[in-house]
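# okay, structure incoming, though there's no sequence with it:
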């Protein structure tokens, strides 16, 4: 099948004259019919070749329920299945599809062209726990808040249809369908349109490495999965085994749909290291090629940002240099080093990191491991990153994984002091990379973010409970794991917006606004040229100095992660420097009435768990 980037070519789609065009890949079928609504209408699809079945009809309308009736080549019972490329499943993953016409929405963002990577200040949120109502419409009521905070891009955790109404989203089983309990596809279009009206880009988290365990009927249609590889979450998706062409097209079409039909600006591709593909052209590279074609067609900028547990620059290297062409990647190693700086126990994957020494390396090199031996992995790991801009890397002090994959889902606000939270935030926003914050972090939310599901299969629920305990066994040895299936686990994980008006949390929120404004407006901090960065660690003092510059302007950011005062030496020429931020001031909940003057000898004493950011223009 030839992919036409201008429209969706699989599933049920409506033409300009209102007819339904239906295309299904089902090579395991001897016959396929579509069953329409409650009218008992059954229409046969015709074979197109290569396992595809096709029909064009005027007998199905938008919002009609429909399902496919499949007679398998092998015989046996007739199967009734929802459309694998359905956009709406009002009845959930075990029910019928709902026909949805993406082309009827009245978009008002014609002038929106997207955001440049350099300009992204990313706010990661989970639709179900971001607001009390837990849906797309409720997110829209918070957009003014996000704009005032200084956010430029909202990153939404996966919304592909999952079973029940409570899930992180990584158990999605219909990649094209927008979660019904969040409001479905129309509500998502409204949200994206509203974001663009406020100047906010939208990043959508998508999962192309596996499908969830409940409601996954894809094997009834064709070879969507392969036994060649395995993932931690089940069978690997078939990107390079026999009959993989249609599977590759399925996920390429999915990426294009989010960008074209829902006006999403960027995709965050989950755990791409678990995507196994030995094809001559990797599936990520092929998605990138089609995305670029779509960008030329629409005139809009799109980005592909990957979560990657490999220090392998092939993923972000341009295709002309034999890379996959991804626009940016998450850098967990920055987070791990930062956590160790703050006193996080060196357990599990944290055991590989040495605090400020590795944080300084990450500030300069992005990756901490660039070929040296990793004790945790028991092998040499990583390659150096050469000339890539800092905009190629996304860093954070928290995210959904690093919070939620703790046994109790504790946020940093319950693990470290108020003062240390400010130091961690400054490290992120002073880095030469793209900053991401996790919802509620900006006001030091104390409610946890725990792992939750709402499966209907009791055996699966029990398997999830056991798997959850095993997943972080290296981190925790005592205590009871919150029950992922219990609704109270989900309710505990919701943000408490009332805290934004309480003095302590209000102070942190103001501090974040100041940091974000500095990152956006100061020419040195906004410049992501990694050549203009120098970081120095003082391991015995648990301190770091980060220097960044542009032309004649220079910033020195000093971080004291220790619980004692520490003295650091800087260039005496900075005696006349301006203080851009001092986290120890009373206004930020510290104990210092005003910032200390800079001695002539350049010896600066930092308060415990504090950050001092200085700026100077050199003559």
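Right, received. Where do you want to start? This is a predicted model, so every value here is computed, not measured.

# use CA for all of it now, contacts and neighbours both
Noted.

# buried residues in stretch 417-436?
Under the neighbour-count criterion of 16 or more other C-alpha atoms under 10 Å, stretch 417-436 has 418-436 buried.

# ok, structure two:
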């Protein structure tokens, strides 16, 4: 078996495999690379000793049976036991479901999560988006402090466990997306600096020195990360990747790392014949992120849209602290702006940032599916002091309204695990750091962070307390009892309606009408579907126009009578309804103007 490693600063490198040692030779024509041939079976333990030092895990390790500090184990992807063929599932028309393997079930394993996949298939979602599964110290954590970007966390089930999960998902028609972190590595168990210039002091990030994307040695670092991304898509048959915080990728080279990655993924998609896609988390509000390469952009296929989340959250809860302040000044206008243009911050002033921010999207060239819309995510729930979901902040009717706006808007919808039944379990920040000094630093850091926002130390859950993770596990008895069952049926109905009505997956930003009112009423028409939402505490009268007189109510959170001949709809408080019009044409009524949108 061929073993290779990039260690440009080492004077000698020794391969350690199953207790044997063998000197490695410099690879001809590949500066900084070392290689050696040595027999090794699947599962053999190995590592690399640099200049006589103790063996370290392989930077390209596929498996770390004893955690990030232990020896690596040989994995042969060609031996994975796939049982099903899979031709892929594209992003346009998708409904994503974000989940965390460690808390989706109390067991916290791939196999336990796979046993729950029929629930997701019955819900109607098309793709499961896994939070990071790379190894990190300890057993439990969010996964964003991973240190081995090619490997799979052993407590979850390791590489074979991920294969079984993906195979089970594909067998149910579900695509699988994986969240990967290229902008930093965790603070503990990271051995990359011993091998080469994987990090640089040229730039600094919230996590310290930046990943080296543009300093000397960056060619190999870029290839290392791109190789990892391609391995997930190729060897584990994943359908896409979510790229964490791409705004923190510091790169001054002529071709940005993301553009290079996008090109590589597109080539792999052409080679495999499967649709593959990249979804960015970006704080820039820059249309170039998802603009195709041939049009001069970075070529990523979609990005999360936090602006829509913030506008919706503010309208639902009335919260106005921190970054919600920009949206709370005019909740109706903010929600309407994001529904019609994607970004709220599109070049205007952001009071939270103290400067102008973003650029406008061109709805003529950016299909709406390139933005993901959501009411909850792991970040927006877990980064709250108590990890409280919308369930703790809103009555069921408002949760139903949020679902209607997410699932009937032109974005690609994404749900956060448990959202579909209004889970009452929080989702809190938890860690399992084995380094006691790091554990205490994280604990105190969380307390200081929230103390600045008025939270007492005793109100902030201890990330290291096992109970914090246990509280965050979904309670799978909830979907079978009220009031959760009703909300689950509502989500199923809306997703089924989205699948049945072509207008609801139309990638164009076109509305026959869209109105957002200060009393909490939002309604819009897409094709034959008229979506009406009342976030307010009183019944609302909506004048939809004469053509709505023959409309059929195809989904309603509370009983709603069809509009009469005059086209007036009476919508109960904190409720939502979807109507199917007799034809897509007609003249808009006074409360449903043509054109883009209005705030009444």
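Received the coordinates, thanks. Remember, predicted model here, so these are calculated numbers, not experimental data.

# where does the TM-score land?
The TM-score (TM-score structural alignment, normalised by the length of structure 2) is 0.94; 579 aligned residues with a C-alpha RMSD of 1.6 Å.

# give me the aligned partner of residue 122 of structure 2 over in structure 1.
Under the alignment (TM-score structural alignment), residue 122 of structure 2 maps onto residue 148 of structure 1.

# my read: residue 340 of structure 1 touches residue 350, true?
Yes: Residue 340 of structure 1 lies in contact with residue 350 (C-alpha atoms under 8 Å); the separation is 7.0 Å.

# which residue packs closest to the counterpart of residue 367 of structure 2 in structure 1, ignoring adjacent ones?
Residue pairing (TM-score structural alignment): residue 367 of structure 2 is matched to residue 389 of structure 1. Excluding its sequence neighbours, the residue lying closest to residue 389 of structure 1 (C-alpha to C-alpha, 6 or more residues apart in numbering) is residue 529, at 5.6 Å.

# what do we get in structure 2 for that neighbour?
Checking TM-score structural alignment: residue 529 of structure 1 goes with residue 508.

# pretty sure that match contacts residue 411?
No: applying C-alpha under 8 Å as the test, residue 508 of structure 2 and residue 411 come out as separate, 9.5 Å apart.

# what sits in contact with each of the two?
Counting by C-alpha atoms under 8 Å, 6 or more residues apart in numbering, the shared contacts of residue 508 of structure 2 and residue 411 are residue 368.

# returning to what we had before: the residue nearest to residue 389 of structure 1: neighbour count?
19 (other C-alpha atoms under 10 Å).

# and it, what does it touch?
By C-alpha under 8 Å, 6+ apart, the neighbours of residue 529 of structure 1 are 389-390, 432.

# in structure 2, which of the residues you listed still touch?
Shared with structure 2 under both residues aligned by TM-score structural alignment, their matches' C-alpha atoms under 8 Å, the contacts from the contacts of residue 529 of structure 1 are 389-390, 432.

# all helices of the stretch 101-250 of structure 2, in order?
101-104, 110-115, 117-123, 158-171, 192-195, 218-235 (DSSP state H, counting those that start in this stretch).

# for residue 384 of structure 2, find the nearest of the ones you listed.
helix 101-104 (17.3 Å; C-alpha to C-alpha).

# residues in structure 1 aligned with that closest one?
By TM-score structural alignment, helix 101-104 of structure 2 lines up with residues 127-130 in structure 1.
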